[in-house]
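S.K.: okay, predicted coordinates and the sequence, questions at the end:
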Amino acid sequence: MSAPLASLKILDFSTLLPGPFASLLLADMGAEVLRIESPTRMDLLRVLPPHDGGTSASHAYLNRNKRSLALDLKQPEALEIIQQLLGEYDIVLEQFRPGVMERLGLGYEALKAINPQLIYVSISGYGQTGPYRDRAGHDINYLALAGLASYTGRADSGPVPLGMQVADVAGGSLHGVIGLLAAVIARQQSGQGTHLDVSMTDCAFSLNAMAGAGYLACGAEPGREDQMLNGGSFYDYYRTRDGRWMSVGSLEPAFMQQLCAALGRPELAAQGLSQRAEQQQALKHALQVEFERHDFAELCELFAGVDACVEPVLSLGEAVRHPQLQARGLVTQVPRGDGTIQAQMACPLKFSQALPAPRHVGAGLGQHTDEVLAELGFSAERIAELRSTKVIL
């Protein structure tokens, strides 16, 4: 198929995770993404372990299908190159703290004057306004300030750091892509660009979908292990005899009946219908006793043929080999550029006609500098001159 976003050309100034994950999705769907990277201040993702053949596996994945232009943005000639690129690349994605792009002469208003149709996406921790706009932060801080950490974890031990970056990815990356594509549609209708201000804290706050709605409408403040879906009911994880874990989400009566019947305790099903906290905790204890009578493999086999919303907690290696994930094609082979390939997570979006195969892993720093400048009409001599003055790498 013709890639659905093949008409989009994006200048990506972002580093680390939120911006690169957003532009990865866009590149996988066919957008032409050109990373603008500093030749002196390396994207720390490039050195993040583990490494595959001397290259960060995370960088190779998050930056696949993108080209890299190494450009010292503090030099006047670099600004001129960006201005020329705006003749073709009419979407900018940046992830600096507020004000940084303006100081470089690359703020929205300055670039909009060159291309009025420019779509300019700024992803930051706290947004472009407000008292925290200049404050440093990480995923754990955004989740804390957004209220999400207040009702996750255990009542006796408090919140736990999650294994993946919810505010970065579900907040900055996915909301950034949604907003960017909405801006593209609006531009098709109006001919005007826009500046999209994406705050990871704002977006994390919006993820309080049910708890936030309940608090704002009814004043119901959620706490740890006092909600149906956060450990306050039997909906939870259960340890097996050999120290593994099973997930139980048997909320509906039919699923609860099948769960209890499979464990040989059909009489417990009635307790699952009770909303009383003491009944839920008694059921939870009874289920834990039953799960601890069996090893993990035995429980996997037992529930494989039971439609009760009970599934094993898999390691990443086990998840990769699971027949459902394999059938969905969630692992792809990506060319490294030297004739070898690297296994990576595939784009999870499934169109009726397949997306184009991945072209290459994340590029080396400045790997496409000469190519991009030649496309702009720069001569070999001019490119050599820019390199000698360290404007480019």
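M.R.: Cool, got the structure.
S.K.: from now on I want contacts and neighbour counts done on CA atoms only, so please keep to that.
M.R.: OK.
S.K.: ok, Ala254 - contacts?
M.R.: Ala308 (CA atoms under 8 Å, 6 or more residues apart in numbering).
S.K.: can you show me the strands along the stretch 101-250 of the chain?
M.R.: In the stretch 101-250 of the chain, the strands defined using DSSP state E, counting those that start in this stretch lie at 119-124, 194-199, 236-239, 245-248.
S.K.: now Val361: which helix or strand?
M.R.: Val361 belongs to no helix or strand when elements are defined using DSSP states H and E.
S.K.: go on, Gln326?
M.R.: Secondary-structure assignment from DSSP H and E places Gln326 in helix 323-327.
S.K.: now the residue most central in space within the chain: closest residue in space, sequence neighbours ignored.
M.R.: Note on the chain: the residue nearest the mean C-alpha position is Val169, at 2.7 Å, using CA atoms, centre = their mean. Nearest non-adjacent residue to Val169, counting by CA to CA, 6 or more residues apart in numbering: Pro18, 5.7 Å away.
S.K.: look up how far Gly107 lies from that neighbour.
M.R.: According to CA to CA, to the nearest Å, Pro18 stands 20 Å off from Gly107.
S.K.: same question, Asp156
M.R.: Separation of Asp156 from Gly107 (CA to CA) stands at 47 Å.
S.K.: ok, these two, which is more surrounded?
M.R.: Taking other CA atoms under 10 Å, Asp156 and Gly107 do not tie; Gly107 has more neighbours (18 against 8).
S.K.: next up, the contacts around that one.
M.R.: Gly99, Met101.
S.K.: could you do the one 5 residues further on as well?
M.R.: Contacts for Lys112 (CA under 8 Å, 6+ apart) come out as Leu118.
S.K.: in this structure, which helix is the longest?
M.R.: For the chain, the helix with the greatest residue count under DSSP state H is helix 174-190.
S.K.: take the one below as the second:
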Amino acid sequence: MALFPTFVPPTGEQALTGIRVVFPTALGPVPFAAMLLADLGAEVIRIDRAGAAGVIGTALADDPRTRGQRSIGIDLKHPEGRAIATRLAASADVLLEGMRPGAMERLGLGPADLHTVNPLLVYGRATGWGQDGPLAQTVGHDINYIARSGALHPIGDPDRPPAVPLNLVADFGGGGAYLVLGVLAALIQRERTGRGQVIDCAMVDGAASLTTMIHAMLGSGAWRPERGANLLDGAAPFYRTYGTADGRYVAVGAIEPAFYRALMDGLGLDPAQWPQHDRSRWAEQRIAMAEIFACRTRAEWVERFRGTDACVTAVSTPAEAVADPELAVREVFVDWDGVPQPAPAPRLSASPAVARPRCGQAADTAELLAELGLDRAEIDGLCDARAVFRAPGRP
């Protein structure tokens, strides 16, 4: 019996059915954004370059972010390759790109070039520092963008360097998700104006945007600038993680007074002796709670708090999350095209996601060129000129 369900594709039209998205192979936010759009029904065409790889240590064909896509191999530095890319863009509703500012313009594929052939095109650009400004040409990764934007400093313990929150904040939160937000907004406005536009999605902007609530708390005096001294950064004994007897961890998030009382009851503590918002005693209370949590295993604490409002949850590994039987009821993870992975989110009641297979490198080159009106001789000629390329074994 499978640990999690196989996703069953629903029938009917999806929310983005009829929207064509084209994007050159990229890292970070762009393929994630393309996956989100494909999950919602968009036709997504990836332009591969020879030798392009997927996630570090992962082939493109094994990357869940390629689900629902088709791919074409094009050398964008070849004049005939650029001509094919321009024809694809002319047929598209959306183009996404994640190159350094100016790179697409040097290829003759910038917004001004493509809006000439397709004024309706929504042109989404994802970079670290934005299309302009003194940092525009500076290289970087997620950790650099969240560091500069102020999103990294508050994360972690006060006596240690800031903790690295994987690459979730800038790459996927402030980058890919914000890029999709911009695309959808531009598509809606296009219905009113009849014109496309350019989306400048900088990960530093998105990461800063995600800290909006922190800035609100700073402005009101409810947030201290030092790390590990605030309600949501692990200082509060009722909002942090604790080690258990078996070397695992539980997460505690009992912010509301009723939830806090349930937590104290489960731990055998008297809330009257531990006033929830007495910061002068938080350090002492963290030690007391840590000692209690260390007396039982993670599984024992999960059972202890099951059915209560104490907000105590096991800290699962990614593999444990996939195998979680209670998450399986909701199908949070699915076996999609033979690979366990998160199911599409969010869920639309009338037009849910459709399971479509992952896409290997240049898997659909000949088919897509034929759809553009090229015959077999023209396709073979482009391949011989190395303006385009096909996956090994593909006709």
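M.R.: Structure received. Just so you know, these numbers come straight off a predicted model, no measurement behind them.
S.K.: if we can go back for a sec, quick one: average offset of the helix holding Gln326 of structure 1 versus structure 2, please.
M.R.: Compared with structure 2 after the fit, helix 323-327 of structure 1 shows a mean deviation of 2.1 Å (mean CA distance after the TM-score superposition for structure 1).
S.K.: so that helix corresponds to what in structure 2?
M.R.: On structure 2, the counterpart of helix 323-327 of structure 1 by TM-score structural alignment is residues 325-329.
S.K.: same deal with stretch 294-313 of structure 1?
M.R.: Using TM-score structural alignment, the residues of structure 2 aligned to stretch 294-313 of structure 1 are 296-315.
S.K.: follow-up on the earlier one: what do we get in structure 2 for the residue nearest to the centre of structure 1?
M.R.: Per TM-score structural alignment, Val169 of structure 1 is aligned with Phe172.
S.K.: its match reaches Gly28, doesn't it?
M.R.: Yes. Between Phe172 of structure 2 and Gly28 there is a contact under CA atoms under 8 Å: 7.1 Å.
S.K.: now stretch 122-137 of structure 2: buried residues?
M.R.: Val122, Tyr123, Gly124, Arg125, Ala126, Thr127, Gly128, Trp129, Gly130, Gln131, Ala136, Gln137 (16 or more other CA atoms under 10 Å).
S.K.: let me fix that, I meant to ask about stretch 379-389 of structure 2.
M.R.: Of the residues in stretch 379-389 of structure 2, those buried (16+ other CA under 10 Å) are Ile379, Asp380, Leu382, Cys383, Arg386, Ala387, Val388, Phe389.
S.K.: got it, and stretch 90-108 of structure 2?
M.R.: Buried residues in stretch 90-108 of structure 2, counted by 16+ other CA under 10 Å: 90-101, 104, 108.
S.K.: returning to that earlier point: and among the strands of the stretch 101-250 of structure 1, the most buried is which?
M.R.: The highest mean neighbour count among the strands of the stretch 101-250 of structure 1, using mean count of other CA atoms under 10 Å, belongs to strand 119-124: a mean of 26.
S.K.: which residue packs closest to the equivalent of Pro340 of structure 2 over in structure 1, ignoring adjacent ones?
M.R.: When structure 1 is aligned by TM-score structural alignment, the residue opposite Pro340 of structure 2 is Ala343. Spatial nearest neighbour of Ala343 of structure 1, chain neighbours left out: Gln333 (4.7 Å); criterion: CA to CA, 6+ apart.
S.K.: check contacts around Glu267 of structure 1.
M.R.: Glu267 of structure 1 neighbours (CA under 8 Å, 6+ apart): Cys260.
S.K.: tally up the residues packed near the corresponding residue of structure 1 for Thr212 of structure 2, please.
M.R.: Mapped onto structure 1 by TM-score structural alignment, Thr212 of structure 2 lines up with Ala209. The tally of other residues near Ala209 of structure 1 (other CA under 10 Å) stands at 10.
S.K.: same thing with Arg190 of structure 2?
M.R.: Neighbour count for Arg190 of structure 2, taken as other CA under 10 Å: 16.
S.K.: apart from its neighbours in sequence, what residue is nearest it?
M.R.: In this structure, Arg190 of structure 2 finds its nearest non-sequential neighbour in Gly196, 5.8 Å apart by CA to CA, 6+ apart.
S.K.: quick one: what's aligned to the one you found in structure 1?
M.R.: Under the alignment (TM-score structural alignment), Gly196 of structure 2 pairs with Gly193 of structure 1.
S.K.: can you pull the contacts of its match?
M.R.: Contacts for Gly193 of structure 1 (CA under 8 Å, 6+ apart) come out as Pro116, Gln117, Leu118, Ile119, Tyr120, Ala183, Val184, Arg187.
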